[in-house]
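>>> Okay, predicted coordinates and the sequence, questions at the end:
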Amino acid sequence: MSLKSVSAKIFAKIVVLRIQKWANNPIETQQKVFKQLISEAKNTVFGKDHDFENISSFENFAKQVPVRDYEELKPYVDRMVSGEKDILWPGKPLYFAKTSGTTSGAKFIPLTKESMPYHIEAARNAILCYINETGNAAFVDGKMIFLQGSPEMQEKNGIKTGRLSGIVAHYVPAYLQKNRLPSLETNCIEDWETKVDAIVEETKNQDMTVISGIPSWVQMYFEKLQKSTGHKVGDLFKNFNLFIYGGVNFEPYRAKFENLIGRKVDSIELFPASEGFFAFQDSQKEKGMLLLLNSGIFYEFIEATTFFDENPKRLTIGEVKTEVNYVMLISTNAGLWAYNLGDTVQFISTKPYRVIVSGRIKHFISAFGEHVIGKEVEEAMHKAISAFNFSITEFTVAPQITTSEGELPYHEWLVEFDNTPENLQKVAEYLDSEMQRQNSYYLDLIVGKVLQPLKIISLKKNSFQEFMKSQGKLGGQNKVPRLSNDRKIADALVKI
């Protein structure tokens, strides 16, 4: 056993004890974060606009600071981008993480000297929790690959701007730099397909032990590796035993991954975003991800079913319940206040607080009042894959309202199969029964003959890649929405 792996085990034990300390005192921890945030920001423009000086409780805060999304916070962000200081947070940001917006064009998410360390620490701690629980630290001596955006940055009024994954690449600890792939030159390639081809060439003869990235793009890397070498990924990388991912639910991809690798490997799920690093899987034995309550982020939650009401109730960590779909709001040491991230979560546990990402508040299907969310379709697909022994590349679901005369509308599941099941109709029937089991609204619509059972459209190979390429979103942190309440994505996919 190397000195590096021995040191990792010792450090892991220390870090886990620190985590347990705040995880066992969640309400007190969040209250401390809340007070620190208000105190630090009271003299900013935002703090003065919302009378932070006189906020002494969460109830005051909820009355004085409305829920906002990026578009509503944009006037403040625009002032920061133009070079003003002390707007949302004291001073100027260290960086702007640039992401694709929907209605406002490019989004510029501030990263500050206070918030940046938590992005790095959370990813590190996820790995250390794994080491402490499993005792497996040998992988620290091998090569690690992180499929991410380009680390190249631009400047806007003296503040560096780039993709979050690219910014984080500059913070890889020195002791990991020599283990890290791909090279800086390869990482800076903008065209995703060219970049993955270059990564294949750089890594195929290396001792890869850890691979990290969004599942759909790692799958693309694995397929190109197999095509280039003629070997299963697990045969090529005999010491590869840990896959780290985030951004989407891994379960629909698991069967395909195990086939490409040739065996099972451990995995760690992360919940990062440009706005903050919110949770990570702290145990291989427990479901869900540990919500990071001590990372400069104060959390609020609104039940998703009431979110669009005029004045929905805002809850703190001590008021949430398990198995309820919540919209998660954040206030952070990067200057985001009562910010609607857009993600919905469900708590799996409250001792400690562990969550799963259940979907996006804007990504749902309720064309007929069914309120279908991402978690439901992903769970149904995962069970169907196990029941019928097939694998998929990707899928998305949309309503089909325009039907033949006399035909009821339905949900259309657009699936790119890796190996197509023999009887698609039986798979569709199984998926439909699973959806009825999970969603009482959907069940009532089927029973009441408002909807007919779902239908599957089998897409051509590489349909999703072609669609993402057509949108300028191939690779990196981009992902296809699992659900749409309209036909824009579905119609584009069918035409490919």
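Looks like it arrived, so ask away.

>>> going forward, measure contacts and count neighbours with C-alpha atoms only.
Fine.

>>> Now do the buried residues in stretch 482-489.
By 16 or more other Cα atoms under 10 Å, the buried positions in stretch 482-489 come out as Arg482, Leu483, Ser484, Asn485, Asp486, Ile489.

>>> For Val397, see how far away the last one is.
Read that as Ile489. Ile489 sits at a distance of 9 Å from Val397 (criterion: Cα to Cα, to the nearest Å).

>>> helix or strand right after the strand or helix carrying Val196?
Using DSSP states H and E, Val196 sits within helix 192-203. Sequence order places strand 208-212 as the next helix or strand after helix 192-203, per DSSP H and E.

>>> here's the one I want to compare it with:
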Amino acid sequence: MGLKAALSKPFAAFIVKGVNKWKKDAVAAQKETLLQLIDSAKHTAFGKDHQFSSVKNYEDFKKLVPVRDYEQLRPYIDRVVAGEKDVMWKGKPAYFAKTSGTTSGAKYIPISRESMPEHLKAARNALLTYIHETGNAGFVNGKMIFLQGSPVMTEKNGIKVGRLSGIVANLVPAYLQKNRLPSYQTNCIEDWEEKVDAIVEETYHQNMTLISGIPPWVQMYFDRLIEKSGGKQIRDIFKNFQLFVYGGVNYEPYRAKIENSIGRKIDAIETYPASEGFIAYQDSQQDKSLLLLAKAGMFYEFIPADEYYNDNPARLSLEEVELDTNYALILNTNAGLWGYSIGDTVKFVSKNPYKILVTGRIKHFISAFGEHVIGEEVEHALLSVANEQGVGITEFTVAPQVNPGAGELPYHEWFIEFSKAPEDLPAFSKKVDEALQAKNIYYFDLIEGKILQPLIIRTLQKDAFVTYMRSEGKLGGQNKVPRLSNDRKIADSLTNLINTI
């Protein structure tokens, strides 16, 4: 065992002991966090506008601070971007994480001197928790790769701007720098396919022990490695590869193909980082749910997803949540985001400790007929049948077809790229539809009532989704294919990629 591995075990035990303290009383940690945030920001423009000096508890806070999305907070954020200080948080941000906006171009998410260390600490603790649970520390002696956006940063009114992953890349601790790949020069390549090819060349003969990234782009990296090797599996290319760290999407649709590429099952850690804050990570290999980080500079709120678009929805703190209820996640952060609707939905599967699953996006659903089908439901329906039948899924998305051909009922149209197609597609489609009906009573009623016909699957050509994402300028990095759309934008773009053979 190398020195780093040996030292990591007592350090992991020390860190886990600290985590265990707050996770036993996460509600108290959250109450303390809220009051600390309020006190720190009471002299900012936002704090004065919302009477932070009078806030004594969460009930006071709810009355004074409405829930807003990025566009609704934009008058304040624009002032921060313009270089004004003490607007939403004390001073000026250390960085802006630049992300793609859906309605008005780029979004600039502030990252403060207080919030940036929480991102780094959470990523570190996810790995240390794994070491403490499994005793497996060997990976820290090998090479680690993080498939991420470019670390190149620009400046806007004196504040550094970049992708979150790129900002983090510039802050990797010195003790990990020698282990880290790819090189800075390769990481700066903007064209994703060119970058992946360069990463393959850099890593092919290295002792890779940890690989991290969004699953579909890791799969692309694996495909290029396998092609370069003449067909070897990843376990034969990287004999000491031990740990896969991922986030951003549900791993389950990709698990079978990734494990097939590797040639064996491998330990994996799911993380839930966002530009707004590092929210949760998987703290056990025996449990796929994520530990909500109740002491990480953020105060969380939860709105029942089926009330989100109501005029006056319920707004709950951590101590008020229920298990197995879909909630829209609201953040209040030590970077100055207040009542901020991040757009994600989660559900709690444990309250001792508080653990979540990410169930989708509040705006990614199908409810063209009142069914409100969400991402978790379509993923479960498809994967339960695919796993039962040994079918391989590369990628998929679903959209409503509200204007079918003459004499046809409307339906949900599924666009699927198979890595291993079903032997009987109509029978497979029927079983997936039945599985979705079992998960969503509204969809069941629409099928039973002959308002909708059962779903229809369109099989797509190989690399169809890569082609689509390339055409949208969203290939690689932190970009993800939406599982669900309530419109036809993605579906219409995929129509010419349907497999006609």
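Yep, that arrived. Quick caveat, the model's predicted, so the values are computed rather than measured.

>>> coming back round to it: check what contacts the helix holding Val196 of the first structure and list those residues.
Contacts to helix 192-203 of the first structure, defined as Cα atoms under 8 Å, 6 or more residues apart in numbering, come from residues Leu181, Pro182, Thr186, Asn187, Ile189, Tyr221, Lys224, Leu225, Ser228, Leu474, Gly475, Gly476.

>>> again with stretch 221-229 of the second structure
The contact list for stretch 221-229 of the second structure (Cα under 8 Å, 6+ apart) reads Val196, Asp197, Val200, Tyr204, Lys232, Gln233, Ile234, Ile237, Ser261.

>>> Residue most distant from the centroid, the second structure?
Within the second structure, the residue lying farthest from the chain centre (Cα atoms, centre = their mean) is Gly407, at 40.7 Å.

>>> average gap between the helix or strand harbouring Gln30 of the second structure and the first structure?
Gln30 of the second structure is part of helix 26-41 when elements are defined by DSSP H and E. With mean Cα distance after the TM-score superposition for the first structure, helix 26-41 of the second structure departs from the first structure by a mean of 0.4 Å once superposed.

>>> List the residues that contact His50 of the second structure.
When contacts are counted by Cα under 8 Å, 6+ apart, His50 of the second structure touches Leu64, Val65.

>>> could you redo the last one with a cut-off of 6 Å?
With contact set as Cα atoms under 6 Å, 6 or more residues apart in numbering, His50 of the second structure has these partners: Leu64.

>>> how near is the corresponding residue of the first structure for it to Phe61 of the first structure?
In the first structure, the residue matched to His50 of the second structure (TM-score structural alignment) is His50. Distance, His50 of the first structure to Phe61 of the first structure, using Cα to Cα: 9 Å.

>>> Next: His231 of the first structure.
For His231 of the first structure, the distance to Phe61 of the first structure equals 57 Å [Cα to Cα].

>>> of the two, who's got more company?
When neighbours are counted by other Cα atoms under 10 Å, Phe61 comes out ahead of the other of His231 of the first structure and Phe61, with 19 against 15.

>>> Just the element for the equivalent of that one over in the second structure, please.
By TM-score structural alignment, Phe61 of the first structure lines up with Phe61 in the second structure. Element membership for Phe61 of the second structure (DSSP H and E) is helix 58-64.

>>> equivalent range in the first structure for stretch 358-373 of the second structure?
Counting by TM-score structural alignment, stretch 358-373 of the second structure lines up with residues 357-372 of the first structure.

>>> For that stretch, report the contacting residues that lie outside it.
With Cα under 6 Å, 6+ apart as the contact definition, stretch 357-372 of the first structure has outside contacts at Gly342, Asp343, Thr344, Val345, Ile373, Gly374, Lys375, Tyr441, Tyr442, Leu483, Ser484, Asn485.

>>> now with 7 Å?
The contact list for stretch 357-372 of the first structure (Cα atoms under 7 Å, 6 or more residues apart in numbering) reads 327, 342-346, 373-375, 398-399, 441-442, 481, 483-485.
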